[in-house]
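Engineer: missing the sequence, but the structure's below:
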């Protein structure tokens, strides 16, 4: 049976303007970092994407190296575009990135013009699209002039391969430099994608949130659930099916007794707000509209529905925010620290 999206999908979601641009993004976006490679059933991928769209999630975020193997997430999404989402391309925001290791040799990662443009071309072929809506520099490259990296993004946009340019995991200083270069080139920086959640607040310490607001650049926070830590998943220990148990970007060493106790207290606050812990964690990231959209991942459709439900209550009282600050023990879980520090 052909997929027909929910008629009320746009009534279920909140949409926010992305910086000073004309583009609106859903408050919750879907990332395909995990669970869209060859190690996951294609039907489940389809169900996850369908559920997302049914809830008004129009933004699907990828990167060249998502898998495993690298490139397979884009291939899988390309199949979904050709089947389930056929005829709905203009209702979707599709983004991809380049910056991390993708192929062997000196031209397969970082921020050179050669790598970024070749990677964008390959991503378009894998997904079977003429353009992506957003193309990112996935991380700051300390060995390539920033002018070259931003110049490549400018060329990608001017060539029609992307509609907007973005950066990811750049710190406040590097963000200012990148935005200035893009403005001079005539291709404004639409969006920044940093890691951010209750347990990882580097964007606040670094001043990045304030910088983005000042510059009129939108933002999409990835890992708003701290890779699953800010859900009920780890309240009773480490499940065998979890990222921590499988060594998928989340270390068992981060699931400490102190972290679990902190998460339990946060869960109690969420229950008083009549939200799941995941919903409250997403709402916290989105509070005050300092972040445009929260980027979630999912291994089951039900997780998408739960996260999308966060938009039902995005308001916190001062007392709730103070209590969250008091019980939340910030963990050293920023895997992208070196990139964000520009070193």
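Structural biologist: Here it is on my side, so go on. Keep in mind that what you see is a predicted model, and the values were worked out from it rather than measured.
Engineer: could you use CA atoms for every contact and neighbour count after this?
Structural biologist: Fine.
Engineer: distance between the ends of stretch 278-294?
Structural biologist: Counting by Cα to Cα, to the nearest Å, you get 11 Å between the two ends of stretch 278-294.
Engineer: buried residues in it?
Structural biologist: Neighbour counts using 16 or more other Cα atoms under 10 Å place 278-287, 289, 291-294 of stretch 278-294 among the buried residues.
Engineer: show me what it is in contact with.
Structural biologist: 16-19, 25-29, 196-198, 209, 213, 218-222, 224-225, 230-232, 270, 306-311, 313-316 (Cα atoms under 8 Å, 6 or more residues apart in numbering).
Engineer: try it against this one:
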């Protein structure tokens, strides 16, 4: 049965924010395919989440060459779902991908060389069966490759028609400023910076957000829930089946246990606002107008629905913001 998206998907279901000083608007919440869309996952679950997201106004789907596992499989699965469901609506979608982390063996399989960046883009387009992506990112700053080379590769990607916009991710403040300068001189301004940002990860506030504002670059925040720590998952300790209980992954016990008191206090405040902790954590990032979008992950339609419901209450009182700062400090 052919997928027919909801006819009311743009009827005030989600705000769209201008990305920096560009003409592009992004949904306040975007869907990331970092987890739960790879070869080890159930494709129909990912397909259901993508459909639900689009039916509710989420137009931005974010990928990277190495998303999976195995690396590349998220793009392959997304390509299948695109062909089945979304190709008639391609012009309504913002699809992004990235190159920077390890993708294949040998000296040209990661970082920021022109060879790697452009080869990776070609591979990503082939996996997704797309002619172009809307945003192509340098996924991380390469201290051993001249920025002129990496930014030149992004500029070429745009000029060749394989990408519409150029972006950077995980770049420190000074490198961001220099990358922006180079791209402006090349005639392909930097559209967006994708940075790790949450109540527990606030490095971007140490000058990066000011730099982005000065340069006219949008900000999209990833890991807004601190890998699940900013949810009700850990209110009563570390469940055996949780991410933090596993020996691998980004969230470890030694990071969770010291934060539990803060998590519980934040949850109490969220309840007073009529929100879950996850919902409050998402809209807290949107309190700053310089945040264009918050990039969420999801493992189910139910979880996605809960996160999108955060947008029903975007306002914070001064007292609430002060309470959050007091808890976090």
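Structural biologist: Nice, I can see it. None of the values given here were measured: they were computed from a predicted structure.
Engineer: and residue 207 of structure 2, how many neighbours?
Structural biologist: Close neighbours of residue 207 of structure 2, defined as other Cα atoms under 10 Å, add up to 12.
Engineer: and if you look at residue 300 of structure 2?
Structural biologist: Residue 300 of structure 2: 14 neighbours (other Cα under 10 Å).
Engineer: hmm, it is touching residue 43, no?
Structural biologist: No. Between residue 300 of structure 2 and residue 43 there is no contact under Cα atoms under 8 Å: 11.6 Å.
Engineer: what about the helices in the stretch 1-150 of structure 2?
Structural biologist: Along the stretch 1-150 of structure 2, the segments classed as helices by DSSP state H, counting those that start in this stretch run 43-55, 73-81, 114-128, 147-159.
Engineer: how much does the first one stray from structure 1?
Structural biologist: The reference is to helix 43-55 of structure 2. Compared with structure 1 after the fit, helix 43-55 of structure 2 shows a mean deviation of 1.0 Å (mean Cα distance after the TM-score superposition for structure 1).
Engineer: the longest one now?
Structural biologist: Taken over the aligned residues, the distance from helix 114-128 of structure 2 to structure 1 averages 0.2 Å (mean Cα distance after the TM-score superposition for structure 1).
Engineer: go through that helix and flag the buried ones.
Structural biologist: In terms of neighbour count (16+ other Cα under 10 Å), helix 114-128 of structure 2 has its buried residues at 114, 116-118, 120-121, 124-125, 127-128.
Engineer: now swap in the last one and tell me
Structural biologist: Buried residues in helix 147-159 of structure 2, counting neighbours by 16+ other Cα under 10 Å, are found at 147-158.
Engineer: tell me how far residue 10 of structure 2 lies from residue 218 of structure 2.
Structural biologist: 22 Å.
Engineer: contacts only, for the alignment partner in structure 1 of residue 212 of structure 2.
Structural biologist: Under the alignment (TM-score structural alignment), residue 212 of structure 2 pairs with residue 212 in structure 1. Counting by Cα under 8 Å, 6+ apart, residue 212 of structure 1 makes contact with 192, 218-219.
Engineer: sort out for me which of those are in strands.
Structural biologist: Judged by DSSP state E, strands contain the following of the contacts of residue 212 of structure 1: 192, 218-219.
Engineer: buried ones among these?
Structural biologist: Neighbour counting with 16+ other Cα under 10 Å marks 192, 218-219 as buried within these.
Engineer: quick one, strands of the stretch 51-200 of structure 1?
Structural biologist: Ranges of strands in the stretch 51-200 of structure 1, per DSSP state E, counting those that start in this stretch, are 59-61, 93-98, 132-137, 162-168, 189-193.
Engineer: show me where the stretch 201-329 of structure 2 has helices.
Structural biologist: In the stretch 201-329 of structure 2, the helices defined using DSSP H, counting those that start in this stretch lie at 208-215, 253-256, 260-272, 277-285, 301-308, 318-328.
Engineer: thank you kindly, that will do.
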